[in-house]
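Novice: any chance you can model this:
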Amino acid sequence: MASMTSIYAEHAARRPEQLAVKTADREVTWRQWHRLVLQTAGWFHSKRKQNKTVGIFMENGLPFLQLFTGAAAAGWTAVPLHPKWSRDELDKRLRICSPAIIVMADNLADRHFLSKTDVFSWEKASEEMQLLPADPVEEAQEDLPFYMGFTSGSTGEPKAFIRSQQSWLASFACSRHDFSLNEHEYVLVPGALIHSHFLYGAVSTLFLGGTVHLLEKFSPAAVLHVMKKETVTVVYLVPTMIEALLRTNTIVEKPFTVISSGAKWEKDSKRRIRMQFPRLKMFEFYGAGELSFVTFLSNNENGEKPDSVGRPCSGVAIQVRRENGEVAAPYESGKIYVKSELVCTGYLTARGIQPLQDGQGWSTVDDIGYLDNEGFLYIKGREKNMILYGGINVFPEEVEAVLSLHPKVEAAVVIGMKDPYWGEVIAAVIKGSAAKQELRQLCRERVASYKVPRKWFFQEELPMTAGGKIARAQLREELEKKEDSHV
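Specialist: Just a heads-up that it's a prediction; the model follows:
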């Protein structure tokens, strides 16, 4: 099996003038894109580094995608670094990944102290690339690392996971078989490439030979503008983006496909989006940065089993296990285990790479759920988010889904707060203008009484992780400090 970028030569030969990448201010054909990637790979080779790891410290755009694919072609490991990370967050991740080179956007030069490593501005790097010939490069080995991402461990500290080219090549089969995508797709990627959902959307489209349309940053107006102006066939979204589009009350009659992930796409949102986009096809998938694709829910299945996250993706096996390790019966909750070629190589530790797989090849990220009698998976929550209220397990995701049904709730987070009697009590943190009494009543109607939040907080903003998710540990710490100060 060749590397994930070697197929670009074929696309460039067959469709040289077709667009490969489009942004607000630039259009790049397949002939031009293939040349750019070869020059970028040549630039990496010219640095002659033993440690072939590059940090990409850039905002969204074509340069980010060019660096990522060029690094892959050269056999380097690319580490996306978020421009919104604080200095402390950035330094923690730099100590883990120890890049030999960092390429940064020119406008970020004064943003952070980076580390003792070779730092290139994009302006300087791109000038050097343009002087290089577009010579073919030696094929990168598919089992070598090419991508390093970060996730939070149980302590909230960052953990780095390593992906091989082989794992992403295997995942491209899911795009073909499960989502029915091909070389004729015009794919809108409106989210930041720092997030694996959007990065995968762009890179998989290029592998298939389609066209990627990148937005500099997400806005509902920008997405709708591109959809009306261009012949968009696929849009990669996350549920919060979908909600933002729904609030515009805009009707789009064109046919297109939405691929959603990152969080559970709620049933009511699925109902409403079909009203605004009547020719829509929807796909939802469940996965993780370490596991890649796990399950998917097709367009028809979204109507039949909207609460599920679907059936196993191509080449993926799933087990739900009890605490004693035995396989759970249908509808019995337990920890979800996955076996596939898509799983990451492992976590990067001081002692080397720690594999995710157990002795039989099964992996878990500690999500809890169950399978129905047809093999469709349902997610209850993540084990580390679970609230222990008087000895009873409560998954905050279930209560959050109910609170999000209120039209005046922009975001809802449910956490456990320390309590001397109950151990933990359920607290809801709301962004929006909904009244507490209405929210409490909504919960009473839809969940068991012990799951109704005992404490309520209303905030204008919620702390977010660099990955775009709610920083639960930080939020809990802030609220408990606030309560302690009033005692």
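Novice: from here on, contacts and neighbour counts on C-alpha atoms
Specialist: Fine.
Novice: show me the helices in the stretch 1-150 of the chain, by range?
Specialist: Counting by DSSP state H, counting those that start in this stretch, residue ranges of the helices within the stretch 1-150 of the chain are 8-14, 30-46, 62-74, 87-97, 122-130.
Novice: tell me the contacts of the spatially closest residue to Ala140 that is not a sequence neighbour?
Specialist: Distances taken as Cα to Cα, 6 or more residues apart in numbering place Gly75 nearest to Ala140, at 4.7 Å, with adjacent residues excluded. Contacts for Gly75 were tallied using Cα atoms under 8 Å, 6 or more residues apart in numbering; they are 52, 139-141, 144-146.
Novice: returning to that earlier point: so which of the helices of the stretch 1-150 of the chain is nearest Pro463?
Specialist: helix 87-97 (13.9 Å; Cα to Cα).
Novice: how distant is the closest one from the center of its chain?
Specialist: 20 Å (Cα atoms, centre = their mean, to the nearest Å).
Novice: what does stretch 140-159 give?
Specialist: 13 Å.
Novice: cool, and stretch 129-144?
Specialist: The answer for stretch 129-144 is 27 Å, by Cα atoms, centre = their mean.
Novice: for Ile273, pull up the helix or strand it's in.
Specialist: helix 267-276 (DSSP states H and E).
Novice: ok, now Ala412?
Specialist: Element membership for Ala412 (DSSP H and E) is strand 409-419.
Novice: elements contacting the helix or strand following that strand?
Specialist: Later in the chain than strand 409-419, the nearest helix or strand by DSSP H and E is strand 423-432. Helices and strands touching strand 423-432, by 3 or more Cα pairs under 8 Å, 6 or more residues apart in numbering; DSSP states H and E, are strand 387-389, strand 409-419, strand 455-458.
Novice: closest one to Ser261 among those?
Specialist: Short answer: strand 409-419, nearest of the helices and strands packed on strand 423-432 by Cα to Cα, at 17.1 Å.
Novice: give me the buried positions along the closest one.
Specialist: Neighbour counts over strand 409-419 (16 or more other Cα atoms under 10 Å) mark 409-417 as buried.
Novice: how close does the nearest residue to Pro133 once chain neighbours are set aside sit to Gln66?
Specialist: In space, and not counting its chain neighbours, Pro133 is closest to Gln39: 6.3 Å by Cα to Cα, 6+ apart. Applying Cα to Cα, to the nearest Å, the value for Gln39 to Gln66 is 10 Å.
Novice: one more sequence to fold, the one below, so I can look at both together:
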Amino acid sequence: MPITRSILATAAQHPDRPAIVGESAALSYAELAEDGRRVIAAVRHLLAQAPSLPTPATETQGAPVIAVSSTSAFEAARIMAGLAGYRAVSATIDPRWPVDHQRHVIAEVGIGLVIVDDDEAEARLRSALGPDWGGVVVPVQRFREIEAQVQPAEPPQVRDADEPYLMLFSSGTTSSPKAFLKTRGQYRANFAVSSRYLEPLPGVATLAPGAFAYSLTLYATVECLASGGEAHLADELSLPGLGQRVAQQRITRIVTVPAVLRGIIAQATRRPEDFAGLELIVVGGANLPNALREDLRRVLPHVRLISYYGAAEIGFIGDARGDDSTWNQIYDGVQVEIRDDAGHPVPDGEIGTLWVLADSRSDDYIAGTADVHLLDEHGWATVGDQGRAAVVGGERQLQLLGRKGDIINVGGHKVALPEVTRAYAGLTVAGKHREAVAVGLPDTALGTAVALVIEAGELVSADSGGPVCADSREQNGPAQALGEQLSKAALREHGRARLAPQFIPTKYYAVKALPRTVGGKVRTAETVKLIQAGGKGVVRL
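Specialist: Here you go, the predicted model:
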């Protein structure tokens, strides 16, 4: 990891500088350097007490795997940082995963110690793992007590580049997570890219709200500590007092997701003075709606915005800045290639699967957690993202179009659903911003049709639903009120002004709320199921 050297150097030069700041606790760099000695000592003590430790996955090179499954971003961050200077693999398991998903990854990768929130979480996980699992589950408070009792270990050391350190997971919200490792060298390569483009500078106070299990939050913490900056964390993405915290803790940089950016814009509209010291917002995820850029510029014209694209398995790939989020510059040192289903490169401008060659890529998924491979025989990596490449403004750039399921065939034409979704970003109905998402639905004439689903909130009551035509004179009650606000003809004209003919939605629906992940992303597969099931809360326009 790139952080041990930086933690020790910053502790020596700026011992009182905040290193990790949570919602109710903080550690300076001097405290963090010493904290790691107690963390590893407590870990060794607990592992020594285990009756029969699981064998770590072969890919870990025999290093013990230590997992934190806690809602406290501060606890997860300090343990991750504390383990960095020792021979150990650190993992973060989202406590909101189904317990069966947690059991699966713990058993498959040979995790020996899991630190959880409380006694209830401990009992639940122990029951799921069963009597044959020989590892240790311990609540955070008990782990803290052991840290205070044991003799601190030897000082941390900068480790070899080829040692595995971080174990990360794909999303475990709807399917069993895939596990993969990052060596210290791979993360050093990752930091070399992000530090050049995303400005995690020494001494800069960065706020990264959200569960530490999110790769965005975890890496924002890593890059802050690697640069000698301040990592300010919040346990949830939803942070009503975000503006006050930005002002009080003198935050100049925020790393977050589009959902939080909307919240920042809303808070800045009411209290712009809270954000007077903010200089930069870095948003993870490609294809940030341009409407959000415009809204941020309107309320906080002094704040710069960078939206980056990357994959945890691969690393940072490119970013968009300025007025347009559609095309991403490709970072120096990163090579990209767009391929068809047979694995052959496609001409610029055509849609295909994105493959990347970068030093920060992982070697593969851990056996037993995935039935696919990350790399091809030449070392190129893919996570299945779809996109196109083309020369824009004199340089070859990248446009992301979602995962393979986001590309549908409509009457013989390839349609990228995220492009349709982008065209409807910033939709305002009844004086409020309404999020809309494009999905593909079966159609007898076209095979698949483009449908637009609008999150209409209070305009859809729990009693409205079914195949109701919004402009029908026969309807009444909530559906009639919805029809007065949402016109199918107006929505179609909105699309005609922004999209190619085959991209224009032919079906329109309104729902009270779109299905979302815990991170706030719309779950398109669940949205399709919701529409197909119909019933209450779904209105066809």
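Novice: what does the TM-score come to for these two?
Specialist: In this superposition the chains share a TM-score of 0.88, using TM-score structural alignment, normalised by the length of the first structure; 476 aligned residues with a Cα RMSD of 2.8 Å.
Novice: coming back round to it: turn the helices and strands packed on strand 423-432 of the first structure into CSV, columns for distance to Leu81 of the first structure.
Specialist: Listed next are these as CSV, based on distance: least, Cα to Cα, whole Å:
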stretch, distance to Leu81 of the first structure
strand 387-389, 32
strand 409-419, 26
strand 455-458, 31
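Novice: wait, which of those is closest to Asp307 of the first structure?
Specialist: Between these, strand 409-419 lies closest to Asp307 of the first structure; by Cα to Cα that is 18.6 Å.
Novice: which residues are contacting that closest one?
Specialist: Strand 409-419 of the first structure is contacted from outside by 385-388, 396-397, 399-400, 403-404, 424-434, 453, 470, 472, 476, 480, using Cα under 8 Å, 6+ apart.
Novice: repeat for stretch 361-380 of the first structure
Specialist: By Cα under 8 Å, 6+ apart, the surrounding residues in contact with stretch 361-380 of the first structure are 288, 290-291, 295, 307-312, 320, 330-339, 343, 356-357, 381-384, 395, 397-398.
Novice: check stretch 4-21 of the first structure too.
Specialist: 27-34, 62, 69, 72-73, 139, 165, 168-169, 206-207, 209-214.
Novice: repeat for stretch 418-428 of the second structure
Specialist: Contacts of stretch 418-428 of the second structure (Cα under 8 Å, 6+ apart): 287, 289-292, 401-402, 406, 433-438, 452, 494-495, 498-499, 503-505.
Novice: show me what contacts Ala208 of the second structure?
Specialist: So Ala208 of the second structure contacts 217, 220-221, 231-234, 254-256 (Cα under 8 Å, 6+ apart).
Novice: which residue in the first structure lines up with it?
Specialist: Counting by TM-score structural alignment, Ala208 of the second structure lines up with Val189 in the first structure.
Novice: what's the answer for Ala161 of the second structure, then?
Specialist: Under TM-score structural alignment, Ala161 of the second structure pairs with Glu142 in the first structure.
Novice: and Thr326 of the second structure, helix, strand or coil?
Specialist: coil (DSSP: H, G, I helix; E, B strand; the rest coil).
Novice: for it, which non-adjacent residue is closest in space?
Specialist: Thr326 of the second structure sits nearest to Asn287 (Cα to Cα, 6+ apart), 5.5 Å away.
Novice: quick one: the match of Ala208 of the second structure from Thr257 of the first structure, how far?
Specialist: Going from Val189 of the first structure to Thr257 of the first structure by Cα to Cα gives 12 Å.
Novice: over to Ile162 of the first structure?
Specialist: Here the criterion is Cα to Cα. By it, Ile162 of the first structure lies 30 Å from Thr257 of the first structure.
Novice: of the two, which one has the most company?
Specialist: Taking other Cα atoms under 10 Å, Ile162 of the first structure and Thr257 do not tie; Ile162 has more neighbours (24 against 19).
Novice: which residue in the second structure lines up with that one?
Specialist: Match for Ile162 of the first structure (TM-score structural alignment): Leu181.
Novice: closest one to Met241 of the first structure among the helices and strands packed on strand 423-432 of the first structure?
Specialist: Here strand 409-419 is closest among these (Cα to Cα), at 11.7 Å.
Novice: tell me what angle the closest one forms with strand 423-432.
Specialist: Comparing the axes of strand 409-419 of the first structure and strand 423-432 via axes from the mean of the first three to the mean of the last three Cα atoms, to 10 degrees yields an angle of 160 degrees.
Novice: mean shift between strand 409-419 of the first structure and the second structure?
Specialist: Averaged over the aligned pairs, strand 409-419 of the first structure sits 2.8 Å from the second structure after superposition, using mean Cα distance after the TM-score superposition for the first structure.
Novice: aligned counterpart of Leu354 of the second structure in the first structure, please.
Specialist: Match for Leu354 of the second structure (TM-score structural alignment): Ile336.
Novice: who touches the nearest residue to its match once chain neighbours are set aside in this structure?
Specialist: Using Cα to Cα, 6+ apart and skipping residues adjacent in sequence, the residue nearest Ile336 of the first structure is Val320, 4.6 Å away. By Cα under 8 Å, 6+ apart, the residues touching Val320 of the first structure are 327-328, 333-337, 369-371.
Novice: that's a strand at Val320 of the first structure, yeah?
Specialist: Yes. Using three-state DSSP, the assignment for Val320 of the first structure is a strand.
Novice: Asp372 of the first structure -> the second structure?
Specialist: In the second structure, Asp372 of the first structure lands on Ala390 (TM-score structural alignment).
Novice: and the nearest residue to that match once chain neighbours are set aside, which of the three is it?
Specialist: Closest residue to Ala390 of the second structure apart from its sequence neighbours, by Cα to Cα, 6+ apart: Asp348 at 4.9 Å. Here Asp348 of the second structure is recorded as coil under three-state DSSP.
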